[in-house]
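Visitor: I'll drop the sequence and a predicted model, then ask my questions.
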Amino acid sequence: MGISDKLNAALSKEAATAAPGYSRWLMAAAALLIHFPLGQAYGFSVFNGPLAKVLGASLTSVGWIFSVAIIFLGLSAAIFGKWVERVGPRKAMLASALCFFAGFLVSALGVVAGSLPIVILGYGVIGGTGLGIGYISPVSTLIKWFPDRRGMATGLAIMGFGGGALVGSPLAVNLMKYFSEGSQYAGIPATFVTMAVLYLCFQLAAVRIARLPFAGYQPAGWVPSKLEAAHIASQGADDFSVAQAIRKPQFWLLWGILLLNVSAGIGILGQASLMAQKMVGISAAAAAGFVGLLSLCNMAGRFIWSSFSDKIGRKWAYAMYSGVGALAYWAIPGAAAAGNMLLFVALFALVMSFYGAGFATIPAYLADMFGKKEVGAIHGRLLTAWSMAGVVGPLVVNAGRDYLVKTQGLADAAAYSTVVYVLGGLLVAEFVLNLFVKAPETTSNQQMPAQLATQ
């Protein structure tokens, strides 16, 4: 048996199937290890200024690196979702790790060559493909390990993605500072290579410990609901394939819910520092701390609220994210006008926690609707909403603010207040869409009472 054959065997679903006694929490750790490096993407903006100077490009042009990465995240998740389900978590995680690694290396070459398109190809296209494959790679496996705590499990993994920038941003800044001495490239290529190697080590550890549950696995002491028991008895016969799911109105309702949730939140993330400075007059240094706090809330919300959704149900959870979130958005301008800094920060923290929760709870919502058999592939298709939101959210905030200031003559604070009201309106639309979500008919639920079928 050659090396490639041995590697293929080691990465197969058969080799990745756990023996009895394997702790499901190890799979949760693997998900964190694969997601935490990928979350560095949220902190890529620390490279924007140095890259603009080294490449002689505008900040707007450099901003396309992150935008292209998010676009390819959604596209690759949609394209490779079915493949991820077929080959299992180990091969998918390795593919993600190698793409993310290669993306950094190609970007480093692009900086040395003075070519922004090569950097976009590296981090945006190749690295973005790694982001998409890696983002969905542990999802369906976690749901199979944690049928009793779907929201908590997916929240735990996706929390890693949300928190990656908390380490990635200061790491990048300090590495650039360390390597910048005597470097005509501001230390960026060496920083890219160093981060590539460090992140690859974390992700290879994830590949090593990832396992699928063995046949017949159920958590000790877990009593399935009547609807879950029907799925188990039918051996997944009622689970939807990705082709079936995307033809259901429930899929497109959830697609719209994710689009609106992410559009509202991602628009804030990109302009939070300036918003705080203009609306409540804090310093740039204080605004940086404010942004850091929002990142923590984004990360914490992914775990706390998604875990809470296991208790109250996914539909009620999204009603809270959108309904309470809209009220919080609309209260922000009043808090700013009153000079109530504590309330201003608390409201922003709340909406950012709901933003993170929207990401983390959606895989469990999909599993509730369509079963767990191909939930990773279905989730991948749904993430095209994230790609769209990466355009819609910043457009609402940036273009809306520019229009109000330059055309309508509003002051920055008033312009941002108006934009925040619009973002709240997006969440109202999300709330309405969520009202129409109900479980699709299957052979096991079509004769059940409506309240049971929507559990």
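Guide: Looks like it arrived, so ask away. Computed from a predicted model, the values in this text were never measured in an experiment.

Visitor: when you work out contacts or count neighbours from here on, use the C-alpha atoms and nothing else.
Guide: Will do.

Visitor: show me what contacts Leu156?
Guide: 28, 32, 302-303 (C-alpha atoms under 8 Å, 6 or more residues apart in numbering).

Visitor: is it in a helix, a strand, or coil?
Guide: helix (DSSP: H, G, I helix; E, B strand; the rest coil).

Visitor: what residue lies at the spatial centre of the protein?
Guide: Phe359 (5.5 Å; C-alpha atoms, centre = their mean).

Visitor: secondary structure added to the contacts of Leu156, as CSV?
Guide: Shown next, in CSV, are these (three-state DSSP):
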residue, secondary structure
Ala28, helix
Leu32, helix
Arg302, helix
Phe303, helix
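
Visitor: highest neighbour count among these?
Guide: Most neighbours among these, by other C-alpha atoms under 10 Å: Arg302, with 32 neighbours.

Visitor: for the closest residue in space to that one that isn't next to it in sequence, pull up the helix or strand it's in.
Guide: Distance criterion C-alpha to C-alpha, 6 or more residues apart in numbering; nearest residue to Arg302, sequence neighbours excluded, is Ala357 at 4.2 Å. Assigned by DSSP states H and E, Ala357 belongs to helix 341-370.

Visitor: quick one: distance of the top helix by length along the chain to the chain centre.
Guide: Longest helix of the chain, by residue count under DSSP state H: helix 249-280. Computed by C-alpha atoms, centre = their mean, to the nearest Å, the chain-centroid distance of helix 249-280 equals 12 Å.

Visitor: over to stretch 76-85?
Guide: Distance, centroid of stretch 76-85 to centroid of chain: 16 Å (C-alpha atoms, centre = their mean).

Visitor: how far does stretch 58-67 stretch from start to finish?
Guide: 15 Å (C-alpha to C-alpha, to the nearest Å).

Visitor: for stretch 120-129, same thing?
Guide: Start-to-end span of stretch 120-129 (C-alpha to C-alpha) is 12 Å.

Visitor: which residues are contacting that stretch?
Guide: 64-73, 75-77, 96, 99-107, 110.

Visitor: in helices only, show me those residues.
Guide: Short answer: these in helices (DSSP H) are 64-73, 75-77, 96, 99-107, 110.

Visitor: which residues in the stretch 301-450 of the chain form strands?
Guide: With DSSP state E, counting those that start in this stretch, there are no strands along the stretch 301-450 of the chain.

Visitor: just the helices in it please.
Guide: 314-337, 341-370, 375-382, 384-394, 400-402, 412-435, 450-453 (DSSP state H, counting those that start in this stretch).

Visitor: looking at those helices, spot the one closest to Gln277.
Guide: The closest of the helices of the stretch 301-450 of the chain to Gln277 is helix 412-435. By C-alpha to C-alpha, the value is 8.8 Å.

Visitor: second one coming, line it up with the first:
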Amino acid sequence: MIKTRNRYVIASAGITLHLMIGGVYAWSVFTGPIVKQTGWAEASVSFAFSLAIFFLGMSVAFMGRLVEKFGPTSSVCYGLGVFLTEIAISNQQLWLLYLAYGVIGGLGLGAGYVTPVSTIIRWFPDKRGLATGLAIMGFGFAALLTGPIAQTLMASFGVSSTFYILGIFYFLVMIIAAQFIKKPRQNELPKAVIKKASHFSLTGQNMTANTAAIMVGILGLFNGAGFSVIPVYLGDVFSTRELGAIHGYVLTAWAAAGMVGPILLSYTHQILHNYFVTLVVFIVIDLLALIVSLALQRAFAGMQEQVNK
């Protein structure tokens, strides 16, 4: 008889993994010390973060099915990227910083972000919003933890050694957490849980990830802070069969925004010496996103009525 795994252990492992990769948002803590040690321009150092976010989105888009199949073990690339960042700083090699933190670290971020979410949704079909919200909360909460820890480490060991320490720590914790993040086997979920869950999919079980991407890509384009809502919404609309791949397509918009946004913001501030125009543009985009969301909600409601008939 196959032993049933505890789904709360899987959820805890997902939260732990997100706590590790969420440290990427503490990059601003490192920017000043790196500039001081290497003499690189601040914009050049900041670009490493943009590159990491870009490769996060692009990796899950083009490798979504592979990540979904083999699990989040490849997320350890983030720890490896952080470790190699120490070598880049020590040897003052800017190209290596981009390769280590931006490319390798970004690939690890992609694997570590999507897989826990899509897996947890499968374990909590009755509590999708709560489960994925907790996991993604770890991603956002990580910066709050990483900032003070990084400051303490840099004060004690220096900026280079801090990346060395964090890289090893991330690698070990993530590779252990990844071993627990597995999809539920057939008949492993309690019948009571399955009964409570809604299996309704507005588009049916046979929609491909490519087709779904066309329908939801526009939502990802205007995505701001709804990370915990997006995977649940996608699961409800397209089912969880290819959730990792579909979620990856949506995150390509986030990747593009992470790449272009900081550059555009710096450029407009340099010319206008304020952020007013940029903020107005963001407000207009958010309003367009609201209109698109309401239109899609009405369209899906109509589809649901037809199915119920």
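Guide: Sure, I can see it. These numbers come from a predicted model, not from an experiment.

Visitor: trace the residue nearest to the centre of structure 1 over to structure 2, please.
Guide: Correspondence of Phe359 of structure 1 to structure 2, assessed by TM-score structural alignment: Phe227.

Visitor: isn't its match up against Ile136?
Guide: Yes. Here Phe227 of structure 2 reaches Ile136: they are 7.1 Å apart, a contact under C-alpha atoms under 8 Å.

Visitor: which residues in structure 1 does stretch 168-186 of structure 2 match up with?
Guide: Going by TM-score structural alignment: stretch 168-186 of structure 2 matches residues 197-215.

Visitor: so how far is the matching stretch from its chain's centroid?
Guide: Chain-centre distance of stretch 197-215 of structure 1: 19 Å, with C-alpha atoms, centre = their mean.

Visitor: just name the most buried of the helices of the stretch 301-450 of structure 1.
Guide: The highest mean neighbour count among the helices of the stretch 301-450 of structure 1, using mean count of other C-alpha atoms under 10 Å, belongs to helix 375-382: a mean of 28.

Visitor: include distance to Phe179 of structure 1 when you put the helices of the stretch 301-450 of structure 1 into JSON lines, please.
Guide: Shown next, in JSON lines, are the helices of the stretch 301-450 of structure 1 (distance: least, C-alpha to C-alpha, whole Å):
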{"stretch": "helix 314-337", "distance to Phe179 of structure 1": "41"}
{"stretch": "helix 341-370", "distance to Phe179 of structure 1": "34"}
{"stretch": "helix 375-382", "distance to Phe179 of structure 1": "38"}
{"stretch": "helix 384-394", "distance to Phe179 of structure 1": "32"}
{"stretch": "helix 400-402", "distance to Phe179 of structure 1": "37"}
{"stretch": "helix 412-435", "distance to Phe179 of structure 1": "38"}
{"stretch": "helix 450-453", "distance to Phe179 of structure 1": "58"}
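
Visitor: between those, which one is closest to Leu116 of structure 1.
Guide: helix 384-394 (20.3 Å).

Visitor: which helices and strands does the closest one pack with?
Guide: helix 64-87, helix 249-280 (3 or more C-alpha pairs under 8 Å, 6 or more residues apart in numbering; DSSP states H and E).

Visitor: just flag the most distant two among the contacts of Leu156 of structure 1.
Guide: Maximum distance among the contacts of Leu156 of structure 1 (C-alpha to C-alpha): 14.2 Å, for Ala28 and Arg302.

Visitor: what is the equivalent residue in structure 2 for Gly127 of structure 1?
Guide: So Gly127 of structure 1 corresponds to Gly105, using TM-score structural alignment.

Visitor: what's the nearest residue to that match if we skip its chain neighbours?
Guide: Among residues not flanking Gly105 of structure 2 along the chain, Tyr78 sits closest, at 4.0 Å (C-alpha to C-alpha, 6+ apart).

Visitor: could you do Pro231 of structure 2 as well?
Guide: With sequence-adjacent residues excluded and distances taken as C-alpha to C-alpha, 6+ apart, Pro231 of structure 2 is closest to His247, at 6.6 Å.

Visitor: gap between the one you found and Tyr98 of structure 2?
Guide: Distance from His247 of structure 2 to Tyr98 of structure 2, by C-alpha to C-alpha: 25 Å.

Visitor: just Gly244 of structure 2 next, same as before
Guide: Taking C-alpha to C-alpha, one finds Gly244 of structure 2 at 26 Å from Tyr98 of structure 2.

Visitor: the counterpart of Ile118 of structure 1 in structure 2: neighbour count?
Guide: Aligned by TM-score structural alignment, Ile118 of structure 1 pairs with Leu96 of structure 2. Taking other C-alpha under 10 Å as the criterion, the count of residues near Leu96 of structure 2 is 19.

Visitor: looking at it, Leu96 of structure 2 is touching Glu86, isn't it?
Guide: No. Leu96 of structure 2 is not in contact with Glu86 according to C-alpha under 8 Å; the separation is 9.8 Å.

Visitor: returning to what we had before: contact partners for the match of Ile118 of structure 1?
Guide: Going by C-alpha under 8 Å, 6+ apart, Leu96 of structure 2 touches 84-85, 88.

Visitor: now with 10 Å, please.
Guide: Applying C-alpha atoms under 10 Å, 6 or more residues apart in numbering, one finds that Leu96 of structure 2 lies in contact with 81, 84-89, 102-103.

Visitor: out of those, which is nearest to Tyr267 of structure 2?
Guide: Among the contacts of Leu96 of structure 2, Gly102 lies closest to Tyr267 of structure 2 (C-alpha to C-alpha), at 21.2 Å.

Visitor: which ones are touching the closest residue in space to that closest one that isn't next to it in sequence?
Guide: Nearest non-adjacent residue to Gly102 of structure 2, counting by C-alpha to C-alpha, 6+ apart: Ala52, 3.9 Å away. Ala52 of structure 2 makes contact with 24, 58, 78, 81, 98-110, 255, 258-259, according to C-alpha under 10 Å, 6+ apart.

Visitor: the same query, at a cut-off of 8 Å, please.
Guide: 101-103, 105-107, 109.

Visitor: any idea where the helices of the stretch 51-200 of structure 2 begin and end?
Guide: 64-70, 77-90, 94-97, 105-123, 128-157, 159-178, 191-196.

Visitor: please say which position in structure 2 Gly289 of structure 1 maps to.
Guide: Using TM-score structural alignment, Gly289 of structure 1 pairs with nothing in structure 2.

Visitor: quick one: the host helix or strand of Gly289 of structure 1 to helix 314-337, angle?
Guide: Using DSSP H and E, Gly289 of structure 1 falls within helix 284-312. Using axes from the mean of the first three to the mean of the last three C-alpha atoms, to 10 degrees, the direction of helix 284-312 of structure 1 lies 150 degrees away from that of helix 314-337.
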